[in-house]
Structure formats: C-alpha cells, structure tokens
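**Q** I need the structure of the sequence given here:
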Amino acid sequence: MATDTIETNLKENRVFKPSREFARQAHVKSAAQREALSKNAARRPEKYWEKQAAELKWQKKWKKTLEWKPPLAKWFVGGQLNVSENCLDRHLTGPRRNKAAIIWEGEPGDTRTLTYHQLHRETCRFANALKNLGVRKGDRVILYMPLVPEAAIAMLACTRIGAVHSVVFGGFSSQSLRDRIQDTKAKIVITSDGGYRKGKAFGLKQQVDDAVEECASVKKVVVVKRTDQTVGWHPQRDVWWHDAVEGQSAENIPIPLDAEHPLFVLYTSGSTGKPKGILHTTGGYLTVAASTARQVFDLKEDDVYWCTADVGWITGHTYVVYGPLANGATTFLYEGAPMHPGPDRFWSLIAKYGITIFYTAPTAIRAFMRLGDSHPQKHDLSSLRLLGTVGEPINPKAWSWYHTVIGGGRCPIVDTYWQTETGGIMISPLPGATPTKPGSATLAMPGIDAAVVDKNGKEVPNGKGGFLVIRKPWPSMLRTVYGDPERYKKQYFSEFGPKLYFTGDGARRDKDGYFWLLGRVDDVINVSGHRLSTMEVESALVAHPQVAEAAVVSIPHEIKGEGIAAFVTLRRGTEPVAATTKELEKAVVKAIGAIARPDKIRFTDALPKTRSGKIMRRLLRSVASGEAVSGDTTTLEDFSALTKLQEED
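**A** You can find the predicted model right below:
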C-alpha cells in the first residue's frame, strides 16, 4: 500500500428512519436498544456469542467459548451439535412441523412445496443413501446442481452424517469443477442432468463426466433427473438420485459433531491459479448464520423470505438454506433467469407467493431500474415489508429506486456487508432500529469489532477513507484456506499483523460512525498520488438521470500514473451524444472533484458480468488498456458483452 489512506469525497445526507409501526414489532426496536446491545457485546464479546449460541440445540455444551491463538480461532470448544438437527428436527414437535420450509418454482413454472416434516423425511432418506454409497464422517462431497430443492436436501444430508460439502456453482466450467474436486479429494459428486435458464435446458452431467476423468478420488456420481435430457452414463459409477433414495428409511439419527468439525468448503470465484477453498466449521458458523438472519431480516413466523442467490455462493449457504431454516422460516427458491420469460418475472413471483422479505444484489436492481418502473408497477408488491441488498456497495440512486418503486417507500432496506470468509453479515442496519442512509451499510453488527485503519493499522478519523479490518475474532470466521494454512495467514492476517483480519476492502466512516464501503482495495485508482474509490466515481455517474449502470477501472497514464476509464450503460431508449460525455464528466467533478474526472468514457449496451451478477472489472481493465483478456472467464454470463467491447476497441 503506497499511501496511508483512500480519499473519499462523495456525500449523501438523506436519512430514512424506521417507521414506528415497523419498529414496534421488530426484534430490535430502537437505536438505543441496538446501541446497548452493541456496547454490551463489545465489553463482553464471549458472553454475547454464548447467548446467541444458546438459541441453538446442542447435544453437548461447550467447555470453552473461545480459544484464540492469533490468527487461529476455535469457538465453543468441546461442544457438540448437528446443523441438520437444528434446521429440521427441532421444528418438528410444534406447529412448524407442517409449515412450508421450502417453496420452489422452476423457470418453466413447475412448483414444489416442502413442509419441515417433508424436508426432514427427504433429508433423512438421502442421508441414508449417501451412507449406502460409502460416504462417512469427514468425507468431502461436491454439489454441482441447478437451484432445485435437492440442492438444499443434499447440503442438509451431508451435515446430518458429518460429511463436508463443497457446492460448485452450476455456471462454472468442467475445468473449474475438476480443480475443486481435486483440491478437496471429493468422494462423491452430486449433480443433475441439467437445469433451465433463459427458456432453455442446459446440461451439467457432461461437465461432470469431463471433470472426473482426472479425479481418481470420485467413486460415485449421483444425478438428479431435472430436464429429461439424454446424458452419458457410467453404470459402475453413476446412480440416479431417485434410485439412490428408493427404499431408504425416512429416519436417520443426526450424529453429534464437534463445534469445530468442518461443515463446508466454498471456493471464492474469479481467481486465477489454484482455487482458494474457504473452510467453515459447524458451531460458530451456524451461531452467526442463525442470529444474523433473525436480527437483520427480522424473521417472523408468517414471513415468506426470498434471497435470490444461488446456493453455489456463500449468500445461498447462509441466507437461503442455513440461516432461514435454523429459524424455522419459509425460504423461497427460484431456479431460473430473473427476466424470463419477461422482465417482470421477479415481481410476478413476489405477488404470486406473497413474498414479505426480498434480498438481492445491487447489479440486479440496476438492471431492473434500467427497464423503467412499468414492469414492477404491473404487480401487487404490497406483501413486501423488508428489502435487502448484498454482494457489493449499492449506489444511492439505485437504493432510492429500490426503496420507492419496489418498497413503495414503506420498506426498510438492509444494505448488508460481508464476505465468503466472514460466513455471515458483518455490517448492516437492523431494520427496526437503524436510520438508514442510501449507499451506507451503516453499523457493525453486535459482536463485530470493525474499524477503518491506515496502512500502519491505526484507526483513522471519521470522514477519512482507509482499509476495513475486523479487530477481534467472531464465531463464523473462516478457519483456514483448505489445505493451505500459510495462504490463510498471508491473505488475511499479514497486512496488519496476526490479530487484525483484513477484508481487502476500502471504507470510511461518516460523522455518525456509519460505514461506507469503497470497494476492493485492488479497485482503488491512484491518480497523481490520490487514491480514489471506483465505487464513488461510479455512484457519481449513475446519479445522472440517463445512466443505468457504470463501471470504472484504471488505465495507465503517462503523467498521472493511472487514469480513469468509465464504461457506461444508458437507460433504455437513450442514445449517447457528444454532450452526454461532457455532462457525465461535469457530474463527477461536481460530486467528487476535478481529480476524479474520467479520462475516457465509453458507452455500451451491456457490461460483462458473472452469473451471480458481479461486474468483471478485471476484463474491463484489459479492454480499456488495450491488452489481451487473460485469466478465468468461466463465470462470464454473456460472452457477447465482452466480444462487442473488444470489437469496438
């Protein structure tokens, strides 16, 4: 890090307080209550986490809450529990037994509903099938599936018998799948013949066949029949899911697992070279998943909760499956593309199922915003009571559209900050307690000691940008990089010493102590010695009424060292003219200052994104600099967006 801090100039002064009606029924009802909760947690963090852990069912109480030998942590040492039991069995003795656990709709419109009783039965049957296939405690199991109920069932079945699951997003290539199988030395792969996206069936089984050719550890491949497409078959290795569960008992006793027993390995996306497997363990992870789902989403018995993430990402693990089910909530799953068969598919699903809580990514919000207000306005969205965002900072303009058009001005927005590595939400409003500001994730969660520091690890004053760290261990923190403990230390605990976890993100705090995320430190642009946040420049561009989306990257500059290149997508029906470029330059200068004036502005119909909706700025950086695109592009959703940019270059 060449300079101490990151410069930050963008200002946002609007404040939205929770309504009295919402606050009255919320789990945390006021800013004062949240402040007291946070102060008590800061004073006695272990006591706070003990209380959260006590909400779970433990088969054996822990002897020691925290064992901290920086940078290695163990939580709830000596305790034993089972994740599947906490997500299923403990809900079967009361009214939740016949409550919907999962409501699912496939892209073609087919539907399924599983009550807690039914989900428990299916999980037990598949757990017994896995045992019959030779899976034992500690074995690794790879999941490579569409977003169907069997994905959640397979995850829960693994946890029931102590197998370690690793979910690989179905958009990854066979090579990416092979790398993850080899890294985990997985014994079983669970997949599907395929799934549906954008009106077409896509295949998955062939990618598995290609991948396991070089994976001697794989003994069996279990295949869900989803699309009825013809697939290659290896009789000694392959087994259909329905054949595997046929005749299996619907009873399976969940085995007690140590709190530090590995729960899952999840690989971070977009990296080149050896994949980085993030290892999470049983007790600490579930404690944070359950407590943050309850606090941040204010879950109630009658909620129908929809997080739009795929289970191939950490958001799908924590806030599609484990967090909601541990709280006995109803979680909604949708298999396909957000705009098929029409741009109002999401809004039609909200109306059809009476969704009350909706949690999605800013990139999806911006895409919907670009299409205008007419599509959501065709549907009754009055069931919504809470909105959330995840995955990247949300610019104030998109926040405002989400609040007004989707939330009708009545729904609080929880802008959540966290990572694959953190396991659960680290910074977020609590919807009944926290006044929100468009674009700010607001305050650290109780029990989380987050700070903004300079390059020496010293906390910077409010208003000044710096590097986001977490100063004390928390239960759901990653335990290691799978098979590479030195990489764990170097990646997360070397920049500021073994006690400070470095998130890799820039941030600032305003006069009220609210956190504003500035994006990855790697995305900070050094213009003439000024370190500028790409997120702030993007927000200034998107604030222009004609702009739907923007991505900003650095380019080499002979004088300034680095210059600023902006890729801009205009709202539908708007054509770029020479004056538009000048207007956008002026908008950035007005919002941030002359130092942030873009050197290049390029207009494009679409930005290259991953299947999870994140803009691939690395590719844009190559295009803007006139370099050949290199590195992993297997997660790219639409290659034509990249190809068109390269042709225009």
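
**Q** going forward, measure contacts between C-alpha atoms and count neighbours the same way
**A** Fine.

**Q** list the buried residues of the lengthiest helix in the chain.
**A** Taking DSSP state H as the criterion, the chain has its longest helix at helix 116-132. Of the residues in helix 116-132, 116-130 count as buried by neighbour count, 16 or more other CA atoms under 10 Å.

**Q** can you check stretch 374-383 too?
**A** His375, Pro376, His379, Leu381, Ser382, Ser383.

**Q** ok, now stretch 533-546?
**A** 533-544, 546.

**Q** then stretch 583-597?
**A** For stretch 583-597, by 16+ other CA under 10 Å, it's Leu584, Glu585, Lys586, Ala587, Val588, Val589, Ala591, Ile592, Ala596, Arg597.

**Q** second chain to compare with the first, below:
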Amino acid sequence: MSTSFNIGSLALQGGAHCVALDAQRRYSADDLKLRVEALYQSLVQKDEHHVGVWLTNPWDFLCVFIALALAGKRIVMPHNLQAGTADCLGQHFSALISDDPALALHSSYWQLEQLLAETDNPADLGEQDINEQVELVLFTSGTTSTPQPIAKTFADLHCELAELQQVFADAVAQHPVLATVSHQHIYGLLHFLLWPLARRAPIMLEAGHYPEVLAGQVAQLAPVVLVSSPTHLSRLPQTPVFCQQAEGLAAIFSSGGLLAETDAQAMANIVGHAPWEILGSTETGGVAYRRRSESSFWAALPGVEVEPTAEGQLRVRSAHLGGLHEFVMGDKVEFLADGRFHLLGRADTVVKVEGKRLSLSEMEARLSEHPWVQESRVAVVRGRRDEVGMVVALSEVGLSALHNEKKLFINTTLKNHLSTYFERPLLPRRWRYFTTLPRNNQGKVVAATIQQLLSEREH
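**A** Sure, this is the predicted structure:
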C-alpha cells in the first residue's frame, strides 16, 4: 500500500490549528514546527546514532521523536525504565533523552532543556520528509521476562497509519483525542500521537487515568476519541461521573489485551456503541479489528493477510511487518468463509510437572468455566519440588464466596473442579486471589509478575 503522508513533512507544515493542549495552554502546529527544528539542529550535530527516548510528557516526546527521525537517528523506545529494565536495555542505545536524571546508565544522557539551549538559530527545514528507512526499536513487554528488540522503519509506521485512516476516517474525523495508555508503546504511539497528527486532530496531554479526570476532559472537548485499554474500560461504566459524559465519546479504541464481552456491552450501553477493538502485538503492529455491537468476529486491516497454520494458530503477513516475512501469533483461530475469524484462546503452552505434561492454557480455560472465576493465569514454580500455582481474578460471585468462606474452602472447591480434567500431581498448590489480574501499563499480564506473586510467601 502506498502511503498518503509522511510524519516529518506533516510536523513541519506549521499553522495556527491546535496540535496538543493541556490545562495551561494550547500548542499550535507553528509551535510544533519551531520546536522540532530547534531539536533537530541540536541532534543532527551529535555523533551518537542509537538514541533512547523516555519522556513522560507526550508533547515533549512527540517533538523529540520527530526531530530524531528527521536527523536520521535510530530511535530506541524502552517499554519502561525501571532499574533492572534500564540496565538490560542500555546496550541498545548510545545516548538517552529522558526527564529522569536519577538514571545511572553507561551512555550519554541528554535532557530536553539542554538540547534546546544548544540551538542558537534553528534553520527552516521547509516541509522535509523523514527518510522511510529510519528505524524505530521497540521491545516486547507482555509475555516473556526478557524483552526482545523489534525493529520497524518509518515506512512501516506510515503504512499502518494509512491503513487505520482507510478504515476509521469517518469515525474519528478530526475530533480531539484522549488517552489512558502510554505513548511509549506501539499502540499509544500510533493511535494517540502519530495518527492524530496525520489527520490534524488535537491531543489532550494529560492522561485520563482517573474516571473523574476523563469525564472532565470529555465535557470540555466533546465529541472526542478515546484511546484506551481493557483495564480502564472495564472500570468506566461503574463510575457515575463518567457515565454522565459518556455520550460525548465519538469513538473508543481498545488494545493491549482482549476486552471482555461484558465490558464491551457495558460501554455500549452507556455510550451508544461498543469500542473498536484492535488485535495486534509489538511484533505485528495492528492486525485486525472488530466492534462487538456489530460483530464478534475479527476482520483483517487493509494490507494485512491472515490465515491459520497447520496447528490452528494465526499467521500474519502485512505491508507493515517490517523485516519479518511473516509472524505466527500465539492465538488459536477459527476462520469463516469470508475471511473473518474468531479467537479460540492462546495456543497451548505445554510444560512438564513432576514428569507429567500440563497444558497451561487448557488449565486456565477449564478454571474459567467455574462461576467463581473471571480470569486466571497459571505458572509453575520450580524448586526442590515443582508446584503449579494459579493467580485468579474472581467474579462477583467468587468474591462473595471468598468473603463468606475461608480461603482454604475456595482453594479446595476450585481444585476439585480442576480434578475432573487433570491428574492430582498437576493440580495447583498455590492460589492467589484478586479482583482483577495485575497488568502493566500496556494492559498486559506479565509472566514475570505472575511468577513473582506465586513465589512470594503468603502473609
């Protein structure tokens, strides 16, 4: 697919229209052009080529991101900069631009104000395009304990943006965009920063993490587009102050995990339409979309080809897949004759416990059949004796049972339910109960977090 725009020239067009706003001020396209040119002038003179970026303010991030790309730098986007992650990912960049001066990394460290102060008289770049072969490096963050680098080019980004515009242009128009997700992840980067810029829609810089804040933003800017995740969308219908403003949402996007059918319906009840759900990953970018008020089946985005593997998993080929020829996702699928498909759950993850084979995905699926269970994750805690553990998000009925009965009774009841399907040595010995599963800021359940919860002693 040929792209219809380039982020570089779009950012340098200038103009009086609003690009971003917060409680203090509005930033125009002229403001964006001047700041990008100033940063470009500083960055293009630096020898470091692989540059990491961690800036919490979306406006700062957008300006630096575009300036780096125009300067031809390889942009590295850590998914977080906790001490352990920073030490692990530091090998991927020779300089870091961040607003956290406490970071102690073996690389050059540049603050935003320092870069701006180095520029005396920035040159007018005109409407210069970003070279489409400039690379962006992201990291997988949700399913494994070791982040893996994923390289994409700006050609990939431009292509995916064109695909989104082709499908959703009428729904999003030039409505202001609100977000509850991080711009440091591919979903937030595309849907909250780059796509609004491409269609000249302003973004609200303050994240709407709290329903009260989000409701105020909707009241101020309606009609709006909301870029969110299943974690946040599951809570919003329970907040009266948000429900009073919900009709101001022209479109809602959800990604970073699967939105429960009950949550999609709850949003549809208060907004008038269900969220657009985007299926994808860091490796693949966007793959498919659906809207539960119209269909429960997924349809591939333009330029994306999907098919089942011999094992029934989802194989993806797309125009924005970067250097990968194809990618097999960890989802089981069932296809309709018209090419749409239904997800059947994660592909089996088979492990050995006490010499016996255990399908982790099957155990999670079986446990979710019990009325007390909303969602669960299973893991094996290795030690002198291998033990299966289960982290469970209880349903309202399950939470009531836990309140009225001892935890041992809940453990035994759920274990008895699983004993219908699994041998005794495979049954969970460790149980942890929550109202929702712990997720990272991209809405993913992280395997390492599940392992840590099960490894800790109960108090």
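
**Q** TM value for the aligned chains?
**A** The TM-score (TM-score structural alignment, normalised by the length of structure 2) is 0.81; 443 aligned residues with a CA RMSD of 3.9 Å.

**Q** about what we covered before: what two of the buried residues of stretch 533-546 of structure 1 are the furthest from one another?
**A** Ser533 and Gln546 (22.2 Å; CA to CA).

**Q** for the stretch 51-200 of structure 2, what spans make up the strands?
**A** Ranges of strands in the stretch 51-200 of structure 2, per DSSP state E, counting those that start in this stretch, are 74-76, 95-98, 108-110, 135-139, 149-153, 177-179.

**Q** minimum distance to Ser295 of structure 2: which of these has it?
**A** Using CA to CA, the nearest of the strands of the stretch 51-200 of structure 2 to Ser295 of structure 2 is strand 177-179, at 24.7 Å.

**Q** which strands or helices does the closest one pack on?
**A** strand 203-204, strand 224-228 (3 or more CA pairs under 8 Å, 6 or more residues apart in numbering; DSSP states H and E).

**Q** can we see that at 6 Å?
**A** strand 224-228 (3 or more CA pairs under 6 Å, 6 or more residues apart in numbering; DSSP states H and E).

**Q** where's Ala36 of structure 1 relative to Asp449 of structure 1, distance?
**A** 15 Å (CA to CA, to the nearest Å).

**Q** cool, Gln25 of structure 1 as well?
**A** Distance, Gln25 of structure 1 to Asp449 of structure 1, by CA to CA: 28 Å.

**Q** the more surrounded of these two?
**A** Asp449 (19 against 12; other CA atoms under 10 Å).

**Q** that one -> structure 2?
**A** Counting by TM-score structural alignment, Asp449 of structure 1 lines up with Glu305 in structure 2.

**Q** for Gln220 of structure 2, helix, strand, or coil?
**A** helix (DSSP: H, G, I helix; E, B strand; the rest coil).

**Q** where's it relative to Ser182 of structure 2, distance?
**A** From Gln220 of structure 2 to Ser182 of structure 2 the distance is 22 Å (CA to CA).

**Q** one more: Val373 of structure 2?
**A** For Val373 of structure 2, the distance to Ser182 of structure 2 - CA to CA - is 29 Å.

**Q** what do you get for Ala274 of structure 2?
**A** Taking CA to CA, one finds Ala274 of structure 2 at 22 Å from Ser182 of structure 2.

**Q** who's more crowded, those two?
**A** Ala274 (23 against 20).

**Q** that one against Ala268, yeah?
**A** Yes: counting by CA atoms under 6 Å, Ala274 of structure 2 touches Ala268, with 4.3 Å between them.

**Q** contacting residues around the aligned partner of Ile7 of structure 2 in structure 1?
**A** For Ile7 of structure 2, the aligned residue in structure 1 is Val83 (criterion: TM-score structural alignment). Counting by CA atoms under 6 Å, 6 or more residues apart in numbering, Val83 of structure 1 touches Thr159.

**Q** and the longest helix along structure 2 with strand 149-153, angle?
**A** Secondary structure of structure 2 per DSSP H: the longest helix is helix 154-172. Interaxial angle, helix 154-172 of structure 2 versus strand 149-153 (axes from the mean of the first three to the mean of the last three CA atoms, to 10 degrees): 80 degrees.

**Q** ok, the nearest residue to Gly398 of structure 2 once chain neighbours are set aside - contacts?
**A** With sequence-adjacent residues excluded and distances taken as CA to CA, 6 or more residues apart in numbering, Gly398 of structure 2 is closest to Trp372, at 3.8 Å. Neighbouring residues of Trp372 of structure 2 by CA under 6 Å, 6+ apart: Leu394, Ser395, Val397, Gly398.

**Q** ok, now how distant is Trp372 of structure 2 from Thr262 of structure 2?
**A** 15 Å.

**Q** how many residues are close by the spatially closest residue to Ala628 of structure 1 that is not a sequence neighbour?
**A** Counting by CA to CA, 6+ apart, Ala628 of structure 1 lies nearest to Ser622, which is 6.3 Å off, once chain neighbours are set aside. Ser622 of structure 1 has 17 neighbours, counted by other CA under 10 Å.

**Q** one more: Glu283 of structure 2?
**A** Each residue near Glu283 of structure 2 was counted by other CA under 10 Å, and the total is 23.

**Q** quick one: map it onto structure 1.
**A** Using TM-score structural alignment, Glu283 of structure 2 lines up with Glu421 in structure 1.

**Q** tell me which element the spatially closest residue to that match that is not a sequence neighbour falls in.
**A** Spatial nearest neighbour of Glu421 of structure 1, excluding adjacent residues (CA to CA, 6+ apart): Leu478 at 5.2 Å. Assigned by DSSP states H and E, Leu478 of structure 1 belongs to no helix or strand.

**Q** please pull up the equivalent of Leu478 of structure 1 in structure 2.
**A** Per TM-score structural alignment, Leu478 of structure 1 is aligned with Gly322.

**Q** hang on, the earlier thing: measure the residue nearest to Gly398 of structure 2 to Glu261 of structure 2 for me?
**A** The value you get for Trp372 of structure 2 to Glu261 of structure 2, if CA to CA is used, is 17 Å.

**Q** same deal with Cys88 of structure 2?
**A** Taken as CA to CA, the span from Cys88 of structure 2 to Glu261 of structure 2 is 37 Å.

**Q** just to revisit the earlier point, which one of the strands of the stretch 51-200 of structure 2 lies nearest to His191 of structure 2?
**A** Across those, closest to His191 of structure 2 is strand 177-179 (CA to CA), at 8.9 Å.

**Q** mean shift of that closest one relative to structure 1?
**A** By mean CA distance after the TM-score superposition for structure 1, the fitted strand 177-179 of structure 2 averages 2.8 Å away from its aligned residues in structure 1.

**Q** off-centre distance for that strand?
**A** Distance, stretch centre to chain centre, for strand 177-179 of structure 2: 14 Å (CA atoms, centre = their mean, to the nearest Å).
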